[in-house]
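Asks: pasting the structure only:
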């Protein structure tokens, strides 16, 4: 994994968002869609941002697989370097991402360290999927992201992040369900 710039951590504690969805696809199908990194642009990635590009090896990712990607949301553009830290078929998939952000409005730069974890629980021929994203370190919180640094506004910001993450998780579920029907 390519190391990003380093700087002081502006977070007083980690910020965590967890969302859950039910899928009519079996757990192994959800895992296969998730672990095939080169398919992520087809469903957009299950994070709160829009995936623009990905450079990843073909096939199913395993622990130690490294890849890069670019993404954006309404606030920032991101250049990410990730490594898969856990790939336990069909129940868990985790990756750690070093993200270099640049705000669209003022060009403010920040480096973030995020941990993305998917837990897939079988439910007969269906599954329940939990996605947790932990923001572990941040050198800055540009623009509206500064709300994460203000205690009274933190829950508002986390709620918006959860809403966007749920939309991304639903895209993964739709892709898995389409794969299961094919």
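Replies: That came through, no problem. Treat the numbers as computed from the prediction; the structure is a model and nothing was measured.

Asks: use CA for all of it now, contacts and neighbours both
Replies: Fine.

Asks: Do a quick rundown of the helices in the protein.
Replies: 27-35, 40-43, 151-181 (DSSP state H).

Asks: could I get those helices as JSON lines with distance to residue 142 and mean neighbour count?
Replies: Converted to JSON lines, the helices of the chain look like this (distance: least, CA to CA, whole Å; neighbours: other CA atoms under 10 Å):
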{"stretch": "helix 27-35", "distance to residue 142": "29", "mean neighbour count": "23"}
{"stretch": "helix 40-43", "distance to residue 142": "26", "mean neighbour count": "16"}
{"stretch": "helix 151-181", "distance to residue 142": "13", "mean neighbour count": "17"}
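
Asks: ok, structure two:
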């Protein structure tokens, strides 16, 4: 599939997916792994794509922290510029990302605005983590991502996006659980 459109916002409404996972470590441990941006390269980042590079200040990110990264998945390459909008230890971490997306197959380009939100709920000495990724604005939907523009195909695309985000969240949880044992 080719890009749906290149002008303005091709979305009729934002697209969002939420995934959940249980962690066998306290909420503050999960938050600390998540908020330490310079260590994201060690576990790959928790989103659906594979993190390739990151330029971030050392230590724990706070609201207002800015960073850049590059990533890819099987469809696209992304160059991202992000700012942390909320960092409330140990409950919530949110960032807004402006992403320059380029399809691998045809080189079709688009710009996206995404909101990544992690909510961490304490459960005794364990925690439950929810990750929501919202695609708020898109100038285009390259390649197979065009399925999001067709109601009949949207549920298939949402299922795949949720599956990939669940894998990414699993990497975050595994990194948090491993950090306790190290």
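Replies: Perfect, I can see it now. Given the structure is predicted, the values throughout are model-derived calculations rather than measurements.

Asks: Provide a list of residues in contact with the closest residue in space to residue 69 of structure 2 that isn't next to it in sequence.
Replies: Distances taken as CA to CA, 6 or more residues apart in numbering place residue 54 nearest to residue 69 of structure 2, at 4.1 Å, with adjacent residues excluded. Counting by CA atoms under 8 Å, 6 or more residues apart in numbering, residue 54 of structure 2 makes contact with 38, 41, 67, 68, 69, 70.

Asks: which ones are touching the most centrally placed residue in structure 2?
Replies: Central residue of structure 2 (CA atoms, centre = their mean): residue 47, 3.4 Å from the mean position. The neighbourhood of residue 47 of structure 2, defined by CA under 8 Å, 6+ apart, consists of 164, 165, 168, 169.

Asks: Tell me which of the helices of structure 1 sits nearest to residue 96 of structure 1.
Replies: Closest approach to residue 96 of structure 1 among those is made by helix 27-35 (14.0 Å; CA to CA).

Asks: average offset between that closest one and structure 2?
Replies: For helix 27-35 of structure 1, the mean deviation from structure 2 after alignment is 0.2 Å (mean CA distance after the TM-score superposition for structure 1).

Asks: Next, report how far that helix is displaced from the centre of its chain.
Replies: 15 Å (CA atoms, centre = their mean, to the nearest Å).

Asks: elements contacting that helix?
Replies: strand 92-103, strand 109-123, strand 126-138, helix 151-181 (3 or more CA pairs under 8 Å, 6 or more residues apart in numbering; DSSP states H and E).

Asks: Tell me the one of the contacts of residue 47 of structure 2 nearest residue 133 of structure 2?
Replies: Of those, the one sitting nearest to residue 133 of structure 2 (CA to CA) turns out to be residue 165, at 8.4 Å.

Asks: tell me the contacts of that closest one?
Replies: Residues near residue 165 of structure 2 by CA under 8 Å, 6+ apart: 19, 46, 47, 48.
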